[in-house]
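1. Predicted model and sequence follow; I will ask about them next.
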Amino acid sequence: MTVRVRRAVAADADAAGAVFLACWHRSYADLLPPRVRARYDEASAAALWRRVLAAAPDGVLVAEVTGQGVRAVTRFGVDPDDARRGHVFSLYVHPDAQGLGLGRTLLRAAAEELRAADHATATLWVFAANHAARAFYAAQGWTPDGGTRVEEAYGEPEVRLRRNLSEGDDSTRRRP
């Protein structure tokens, strides 16, 4: 299996939408109520990612797997609550591709991009009940910083995680 991480382009909207939709409906089946998950179908998911890619093309990376196409996507940029910090807005790995290291690879690449943009720390939000994602992020050095929220659109509690991106932190460096 060969994995290629690259900056997303407009033509990736459908593939990113498909990864997002698979996560939304399968990975979040026990986390979000059906009425919330029903907001997105194939067309609306692709439209969402077309808007994302048009608005912030430099802040989206995809992971392609040879013979399978785009199997994971991450969106990152400046933390909307504090411009001194970076922020990972989303990380989606197709449920059929989980466990291949794609999430770890994309998260590391996003952290490197944020560090290169002079952010010493980064944040992200995760559903409080998403224990698998929280364990994944913890293994990558992301820890709760006390921030919590419930977005009206989802109605589920979230916790904010924070990560030190300093040069001395080798877990964000690419490994050979």
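-> Good, I have the coordinates.
2. going forward, measure contacts and count neighbours with C-alpha atoms only.
-> Will do.
3. Three-state assignment for the closest residue to residue 147 other than its chain neighbours, please.
-> Nearest residue to residue 147, sequence neighbours excluded (Cα to Cα, 6 or more residues apart in numbering): residue 160, at 4.9 Å. The three-state assignment at residue 160 reads strand, by DSSP: H, G, I helix; E, B strand; the rest coil.
4. all helices of this protein, in order?
-> For the chain, helices defined by DSSP state H occupy the ranges 13-22, 34-37, 42-55, 102-116, 131-139.
5. most packed of those?
-> Counting by mean count of other Cα atoms under 10 Å, helix 13-22 has the highest mean neighbour count of those, with a mean of 23.
6. Give me the distance between the residue nearest to the spatial centre of the chain and residue 108.
-> Nearest residue to the geometric centre of the chain (Cα atoms, centre = their mean): residue 91, 1.4 Å. Plainly put, residue 91 is 11 Å away from residue 108 if you go by Cα to Cα, to the nearest Å.
7. With residue 79 instead?
-> Taken as Cα to Cα, the span from residue 79 to residue 108 is 17 Å.
8. Below is structure B, check it against A:
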Amino acid sequence: MTVDDCARVAEIRVRGWQHAYRGLVPQSYLDGLDVAADAARHRTRLLEGDGSAVNLVAETDGGELAGWAAFGPYRDGDRRTGDAELYALYLRPERIGRGFGRTLLTEVVHRCAAAGHPRVYLWVLRDNTGARRFYERAGFAADGAEEPFEVDGVEVPELRYVRDLAG
């Protein structure tokens, strides 16, 4: 991902949230998501971040951005482990089911394994059954950890998934 991709990635992320989380988080929150503000955050992270997060994009044959994934060190407060975490994976809603998500996730897993991470974690909304099935088909499994995630005053629980990379 480059700085020039930030606006398109922000559109993918915002539209991805609005599609995937409809009925799971308050509609008022989804309606209030702002592509321009999200693009500005992406630009700032790329230009001023510490470089620990990796952002990947998937393109169609015609050069359209179809999806985006971000990963890096596992975030557990101030505690650092050797593990990796998939922070985000979003697709244009019309590109779901066409292999772009699988391609992005495969590349994330490959890069994490090549970097020597023993595991890769991710968090997924408990009630997002489609995403949970997608990750389970890719070898991830819920490990029993659950955390509250608050969106506009509504608690939306997240489950942690893990995939072992060793072996």
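-> Received it, and whenever you're ready, just let me know what you need. Since this is a predicted model, take the numbers as computed values, not measurements.
9. before we move on, the earlier item: can you tell me the residue that sits opposite the residue nearest to the centre of the first structure in the second structure?
-> Aligned counterpart of residue 91 of the first structure in the second structure: residue 89 (TM-score structural alignment).
10. Distance of that match relative to residue 109 of the second structure?
-> 12 Å.
11. And residue 154 of the second structure, by the same measure?
-> Where residue 109 of the second structure is concerned, residue 154 of the second structure sits at a distance of 32 Å (Cα to Cα).
12. In this structure the match of residue 91 of the first structure contacts residue 58, no?
-> No - assessed by Cα atoms under 8 Å, residue 89 of the second structure is found out of contact with residue 58, at 10.7 Å.
13. Overlap in contacts, the two.
-> Applying Cα atoms under 8 Å, 6 or more residues apart in numbering, one finds that residue 89 of the second structure and residue 58 are jointly contacted by 67, 68, 104.
14. ok, the first one - how many residues close by?
-> Read that as residue 67 of the second structure. 26 (other Cα atoms under 10 Å).
15. got it, and the one 3 residues further on?
-> Residue 70 of the second structure is flanked by 19 other residues according to other Cα under 10 Å.
16. before we move on, what about the one 3 residues further on?
-> As a burial measure, the neighbour count of residue 73 of the second structure was computed by other Cα under 10 Å and equals 20.
17. Give me the distance between it and residue 108 of the second structure.
-> Counting by Cα to Cα - residue 73 of the second structure and residue 108 of the second structure are separated by 12 Å.
18. How about residue 75 of the second structure?
-> 16 Å.
19. can you pull the contacts of the residue lying closest to residue 155 of the second structure once chain neighbours are set aside?
-> Using Cα to Cα, 6+ apart and skipping residues adjacent in sequence, the residue nearest residue 155 of the second structure is residue 149, 5.6 Å away. Residues counted as contacts of residue 149 of the second structure (Cα under 8 Å, 6+ apart) are 155, 156, 157, 158.
20. and what of residue 93 of the first structure?
-> 19, 20, 23, 71, 72, 73, 102, 103.
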